Structures are given as structure tokens and as C-alpha cells.
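# with the sequence up front, the predicted model follows.
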Amino acid sequence: MNASGSRPADVAGYLFAAWFWLVLAFLFAPLVVVVVFSFNASEISTLPFAGFTLRWYQQMLANEDLRTSLANSLIVSGFTVVISTTLGVTAAYGIHRYASGMRTVLNSAAIMPIMVPRLILGIALLTFFNLFQANLSLATVVLGHVVFSLPYVVLIVSARLVGFNPALEEAARDLGAGTFTVFWRIVLPLLRPAILGGALLSFTLSFDEVVVTFFTTGTDNTLPMMIWSMLRFGITPEINAVATFTIIVSGLAAVTAEFMIRRSQKAGGV
């Protein structure tokens, strides 16, 4: 103990705590600024605060292009969730159950799109669609989003399968259950938290994606693309309102996904 009565370990703990809060402040301060200025009565996003208003949210709701782009984002995210979750769950279970000898190789191949920069992935997808002369539309956007969101579902479900007790399947088979029945009645209920977590995470990734969408969309804009096009004319309070809405939707989905993933990890001993 030093002259001040504090232990060196305590001082280090305080320093790490202060650094932790500084990092959080650095990460979330821009988001807080966007949210605050979305309620500012001034048309210019500068201080001092001119007063509280909901006018920018009213303009956002009255903007037909924004409503259309939001609907497009929800359509794309919805289809991405369904396809990514379905393929991710079956791929993770198939690798775990039937390809144990090549599990490492197949898992590495499944998560490879995560390692590829989104810009390179977007260019590769555009080249692929041009090769088959496919018309760019929301369908190609969905396919592009599935490519980068599918690995996350595989990772989350695979982590849950590591703690899966194979004796449950064996017991069901001993009682006469077929392969489909075992998968539907035994495996899926136990994987439910991981499946929901992966689905919510894929929704968040798809809803916010800009780079891959830029290379795979046609004439239909998603909400992030609409925000990007509006930014070319400067940051306005209406953009802050749209960004705040996006932050809330993405934040709720991300928090819920994290909750489901932690629940899946705690249930890993089943």
C-alpha cells in the first residue's frame, strides 16, 4: 500500500474503468448528437438548441419516398431473415451432425464472406449478376444480403450445437422417431434461442447495409440508400429523424439478438 492509502491494483482498476467509459462515450456520442438534433426546432444542426419539436418526424412520415424506401428495407430484411435462418440452421446442423470429419474446413468456408470486405463482396456480386444478365432489383439485394448474413447464423447456431447433448436424439430414435421428427421435435426447440438470435442479427445487418445494396440494387431504394442520397444535399433535421428511427430499430434488434444469444449460451449444457 502506498502513501495515499490506495493499492496499485485499485489505481489500475480505476484507470481501466475510466478508459472503458471514455471508449463508450466516443462510440455513442455521435449517435446521441443525431438523436438530440432530430428534436431541434432549428433547420440547422448547430448549437444553441432552438427548442423542442416533432416537426421533422412529421415530415419524415409525410415523405412518400422515405415510406417507400422503408417498406423496401423491411421487405429485403424480412426475406433475408427467412432465407439466411433457414439455410444457416440446416447448414450448421448438417455440418455438426453429418460432417464431423470436415467440420473445421466446412465451418471456415461457411464464415468466409465475413472476412471479405463489403466493397469487394459488392463488386463480386455485381459481376456475378452481370455474368448471368440478371436484372438488378430487390431480389438481387436479398441474395446479396443473404451472402453476408448467412455466416453469422451458422456461427451462432454452431456455437449452440457444441453443447448439444446427442443422447437426446439417440433416445428419440430408440423410441421410434424418424430423422425429420427428431429434428423438428427435439433439435429445433433446443436451438430456438440461437435461431432467434441469428435471425435478429441478420435482420439488423440487412436493414442497415449500404455498400452491398449499392452494387446489387436497381431502381428501388432501401432506407439506408435513401439516407445516403439525401446526404448529398447536406445534413438536415429530417435526416436526423430518419437516422434516429434507424438507430432505434437496429438497437432493439441488436439488444434482443444479444439477449437470445446469451440465453442460448447459458442453455449450452442441455
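Nice, thanks for sending it over.
# only C-alpha atoms for contact and neighbour calcs from this point on.
Fine.
# from residue 110, how far out is residue 163?
20 Å (CA to CA, to the nearest Å).
# so those two - more neighbours on which side?
Using other CA atoms under 10 Å as the criterion, residue 163 and residue 110 rank with residue 110 on top: 20 against 15.
# against that first model, consider the following:
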Amino acid sequence: MTRARIADGVRSGLLLAWLGIVFAFIFAPIASTILFSFNADRFVSLPWGGFSLQWYEAVLNDESVRRGLSNSLIVAAGSAVLSTFIGFTTAYVDYRFRFFGKRVYMALAALPPTVPVVIMGVAMLTFQGRIGLSGTIFGLIAAHVVICAPFAMALIRMRLADLDPDLEPAAWNLGAGQWTTLREIVVPFLGPTLFAALLITASVSFDEFMIAWFISGLNETLPVRVLAMLQGQVSPRINAVGAMVFAVSILLVATAQFIASRRLAAAGREKAQ
């Protein structure tokens, strides 16, 4: 074995070790939260006090937590549907049409996630307070759509880049109208991507805290409810809630990633043929 290969092996080993340290630093708090959510002891301490589901039972029996979870699910579902629709229309306009100011249009469409969430929360509170939406479920959905729609737009626009630009003109020449072409060609082509966008935007909405904290009022989402629980005495129920939220979020993201990767693999096989 040459010195170059030895050096490459050492370098690869060091990079893998550094990667492992980074991932351990990121996921250690999450792992400890999940681990101690099953701890029978009230306080987080070692040695472990034994396996128990009592904190999950306490969470599920807490009316305020159940209400927060219900609000989060309703807001996430509504935000996902509206965000995916808006993201699709925005991406399709960028894909199909050429017009003056298109770069400004796309920059504005992608802007919300780059704005600090505190500023966005204050702006949403001020605006929705004037139109009577602050503190309502509809106001929460509207605010989350602003944050989530750019994620759906980016995902759908990437998929539209793989659509043959001659397919739609060919359908038009054969007598299909624009709406028929959109319904029969573009939407089926984007089917898996639209579903992945639904899951991604639902995950973003479900986890979002700061904007919901500003405008939720009495309609607290689950992350806002968790903060309210932390402001009192520290309870091991927090670990159970955190584990449940993490499980839902990772399930949504993993499912979206699985769908997207399968679609990319299928597209690669089609190009190879």
C-alpha cells in the first residue's frame, strides 16, 4: 500500500470521525429526551429509574395538550394543502411563462423563510390584529402558509425542470386545452412530488413555534403549549411531548424523502432507457 493510499485512508477516517462527533452533538439531546420520556423517575437522573409509560399517559390525559395537538394537526393539514397549491401555481408560472420582472417575482416568492421569525411574528400579529384574524385557527393557517409555501415551490420547481417542455405544446397542437393539458399531463407528472410537498410543509407547520406563539392566542399549538408547560415547574411530561413531536416530524420528513428518492430513481431509469 502506497503512502498516498494510507494518507487517503487516514483522511477519510478522520472525516468520518468528525462527522460522527457532529451528529452525536446534534442528536444527543434528542436521544436523551426520548430515553428519559420512558424513565419512571420524576427527575432526569442516572441511574435510570426503570421503564414506564406513565408520562405518555399523563400527556394523553392532559386536556390542554390534547387541544394543542388537535390545533397543530388542523393547522398543519390546512397549511400543507394551501402551501402546496400556492407552491405549485408559483412554480408553474416560473416554469411556463416568460415575463418582465420574473426574477423579482421569484425572489419575493422565496423571501419569507429568509426573514427572521421574530420579525415575521410581530408583523403577522400587527397585520392580523387589524383584520381580526389574530388568535384564530384561520389566522394560524394563513401565517404558516406564508412560511411553508416557498418550501413547496422549491420542491415542485425542481421536479418541473425534468418535464419535457415540448409535451404541453404537443398536447395543445393535438387539440387539448391548457387546463386539460395541465390536468392530464402536468399534475400526474408531479403526483409524487406534490405528495412529498404536502408532507414537508405539514412537518414545517407542525414544528413551527415562534409565529404561532405571537398570534395563536387561546388556540395554542402543541409547541406553544410545551413552552407554557416549561414556564411552570419542570415536568417529565415535556420529554414525552418532545418525543411525540419528534416522531411525527421525522415520520413526515422521512416519508417525503422516500417518495422523492424513489421518483428520482425512476427518472434516472427512464433516462437510461
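Received the coordinates, thanks. Since the structure is predicted, the reported quantities are computational estimates derived from the model, not experimental observations.
# who's in contact with residue 243 of the first structure?
34, 35, 227 (CA atoms under 8 Å, 6 or more residues apart in numbering).
# over in the second structure, see which of those survive.
Of those, the ones still in contact in the second structure (both residues aligned by TM-score structural alignment, their matches' CA atoms under 8 Å) are 34, 35.
# among the contacts of residue 243 of the first structure, which one sits closest to residue 92 of the first structure?
residue 227 (35.4 Å; CA to CA).
# so how far is residue 43 of the first structure from the spatially closest residue to the closest one that is not a sequence neighbour?
Computed as CA to CA, 6 or more residues apart in numbering, the closest residue to residue 227 of the first structure that is not its neighbour in sequence is residue 239, at 6.7 Å. Using CA to CA, residue 239 of the first structure is found at 11 Å from residue 43 of the first structure.
# who has more neighbours, these two?
residue 239 (22 against 14).
# and the more buried one, which of the three is it?
Assigned with DSSP: H, G, I helix; E, B strand; the rest coil, residue 239 of the first structure falls in the helix class.
# again, but for residue 50 of the first structure
coil.
# distance check, it against residue 171 of the first structure.
From residue 50 of the first structure to residue 171 of the first structure the distance is 68 Å (CA to CA).
# out of these two, which sits in the busier spot?
Set residue 50 of the first structure next to residue 171 and count neighbours by other CA under 10 Å: residue 50 wins out with 15 against 12.
# work out for me the element the residue positioned nearest the centre of the second structure sits within.
Centrality entry for the second structure: nearest residue to the mean C-alpha point is residue 204, 2.9 Å, by CA atoms, centre = their mean. In the assignment (DSSP states H and E), residue 204 of the second structure maps to helix 191-207.
# please apply the same query to residue 30 of the second structure.
With DSSP H and E as the test, residue 30 of the second structure turns up in helix 3-36.
# remind me what that helix packs against, helices and strands.
Applying 3 or more CA pairs under 8 Å, 6 or more residues apart in numbering; DSSP states H and E, one finds that helix 3-36 of the second structure makes contact with helix 237-272.
# sec struct for the closest residue to residue 128 of the second structure other than its chain neighbours, please.
Nearest non-adjacent residue to residue 128 of the second structure, counting by CA to CA, 6+ apart: residue 134, 4.9 Å away. Secondary structure, three-state DSSP: residue 134 of the second structure is coil.
# can you count the residues close to residue 134 of the second structure?
22.
# so it touches residue 218, yeah?
No. Residue 134 of the second structure lies out of contact with residue 218 (CA atoms under 8 Å); the separation is 10.0 Å.
# shared neighbours, the two?
With CA under 8 Å, 6+ apart, residue 134 of the second structure and residue 218 have no common neighbours.
# the helix holding residue 204 of the second structure against the first structure, how far on average?
Mean deviation of helix 191-207 of the second structure relative to the first structure after superposition (mean CA distance after the TM-score superposition for the first structure): 1.0 Å.
# which strands and helices lie in contact with that helix?
For helix 191-207 of the second structure, the packing partners by 3+ CA pairs under 8 Å, 6+ apart are helix 63-96, helix 137-160, helix 237-272.
# hey, which of these is tucked in deepest?
Highest mean neighbour count of those: helix 137-160, a mean of 23 (counted as mean count of other CA atoms under 10 Å).
# between that helix and helix 63-96, how big is the angle?
Orientation note: helix 137-160 of the second structure sits at an angle of 40 degrees relative to helix 63-96 (axes from the mean of the first three to the mean of the last three CA atoms, to 10 degrees).
# so residue 59 of the second structure sits right up against residue 68, yeah?
No. Using CA under 8 Å, residue 59 of the second structure makes no contact with residue 68, being 11.1 Å away.
# just checking, residue 270 of the first structure touches residue 167?
No. Applying CA under 8 Å, one finds residue 270 of the first structure not in contact with residue 167, separated by 10.1 Å.
# before we move on, back to that, let's have the helices and strands packed on helix 191-207 of the second structure in TSV, adding distance to residue 118 of the second structure.
Below are these laid out as TSV (distance: least, CA to CA, whole Å):
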stretch	distance to residue 118 of the second structure
helix 63-96	20
helix 137-160	13
helix 237-272	22
